[in-house]
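Asker: What follows is a predicted structure for the sequence shown.
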Amino acid sequence: MMKRLILTRHAKSSWDDPTMSDHDRPLNERGKAAAADLGEWLASRGYVPGEVLCSDALRTRKTWSGIAPALPGSPELILKPALYHAGPDVMLAVLKHASADTVMMIGHNPGIAEFASRIVAQAPLNPEFQRYPTGATLVVSFEAPSWQGLDWHSGSVRDFIVPKEIAA
């Protein structure tokens, strides 16, 4: 049985209002465009999640809102407050409770970058992988009957993209 993870860092957010809480920051215009581009990219490659595990921050929810229209079907969105600025161990624990064969997880740096580097057996050659900039998306496959048995360094990279590479 194959499991697939689509791991996305939220798109570029706005810093226009310095009084706004970090949790409530929206996407800026570049982030909105990048989210839509990511949706098109995912759809064009057949990377369609059955469920989406998403931090409850506004910028992660808006990233999903930008991606979703390009994807067929209606993947279930599950807001996970534990993913807000989560470290890799928390992210792995959340993923182990997933039920769909293809799961998208939308989160934040620095945790998502560390999670990405620890979940794959071999990192992609893309120099942006270690930095995991806004909108970075990793697609990883696992030879596993369930998410519960997942462990570090067990994933095979299928794809990795950052929004500026889509628009190029």
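Answerer: On my side now, so go ahead.
Asker: C-alpha from now on. contacts and neighbour counts both.
Answerer: OK.
Asker: From the centre of the chain, point out the most distant residue.
Answerer: Residue farthest from the centre of the chain, counting by C-alpha atoms, centre = their mean, is residue 19 at 27.1 Å.
Asker: let's bring in a second model and compare:
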Amino acid sequence: MVRLLLVRHATADWPDGVDDLERPVTAQGAAAARELGAYIAAHDLTPDVALVSVARRTRQTWEQLASELPTALDAQFEEDAYAASARRLLQVVRERGGDAETVLVVGHNPGIHDLVAVLSADRERVPLSYPTTTLAVLDLPADGWSGVEVGTASVERVVVKRSR
């Protein structure tokens, strides 16, 4: 079995003249990301590998989240994860997961939410919405990431950390 943690980036600002790729996380979003990191640490969900979109808001989400983890972990920043479809995100995970038992992806909607739906064996466990700073924990019956198949995951939990 392998475990996949799917995180939508924290709430981001969109200042005038700033390209989508460079949108920064708000102060409230940063706080929510730290709360999510603390949750991951407290529930023994710390990943072995982190795959993070190259967008500024996903990188900042990762930095805040990672600051609460018990061990330092360098993320792999993935151009292919920016504005990616569920199928493309799955391909990135299959290619980059390596021998990790737990992989965390920080990405964007609709791709992250769609990936939960594509992988889930039980559609009733898929959340209807996927707001910012949401985590889905999926357990997959595969010996490695290359063997992950659609429609086989158990959605173990979904956690939403609201920006305040």
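Answerer: Yep, it's here. Since the structure is predicted, the reported quantities are computational estimates derived from the model, not experimental observations.
Asker: what do we get in structure 2 for the residue farthest from the centre of structure 1?
Answerer: Aligned by TM-score structural alignment, residue 19 of structure 1 pairs with residue 17 of structure 2.
Asker: gap between that match and residue 23 of structure 2?
Answerer: For residue 17 of structure 2, the distance to residue 23 of structure 2 (C-alpha to C-alpha, to the nearest Å) stands at 10 Å.
Asker: What of residue 134 of structure 2?
Answerer: Using C-alpha to C-alpha, we find residue 134 of structure 2 at a distance of 18 Å from residue 23 of structure 2.
Asker: and those two? which has more neighbours close in?
Answerer: Comparing residue 134 of structure 2 with residue 23 by other C-alpha atoms under 10 Å, the one with more neighbours is residue 134, at 23 against 18.
Asker: Show the contacting residues for that one.
Answerer: Residues in contact with residue 134 of structure 2 (C-alpha atoms under 8 Å, 6 or more residues apart in numbering) are 6-9, 158-161.
Asker: Show me just the buried residues among the residues you listed.
Answerer: Using 16 or more other C-alpha atoms under 10 Å as the burial test, the contacts of residue 134 of structure 2 include 6-9, 158, 160-161 as buried.
Asker: right, and out of those residues, which lies closest to residue 87 of structure 2?
Answerer: For those, the minimum distance to residue 87 of structure 2 (C-alpha to C-alpha) is 13.9 Å, reached by residue 6.
Asker: and the closest one, what element?
Answerer: According to DSSP states H and E, residue 6 of structure 2 maps onto strand 2-8.
Asker: which outside residues touch that strand?
Answerer: Applying C-alpha under 8 Å, 6+ apart, the contact partners of strand 2-8 of structure 2 are 47, 58, 100-109, 112, 116, 130-145.
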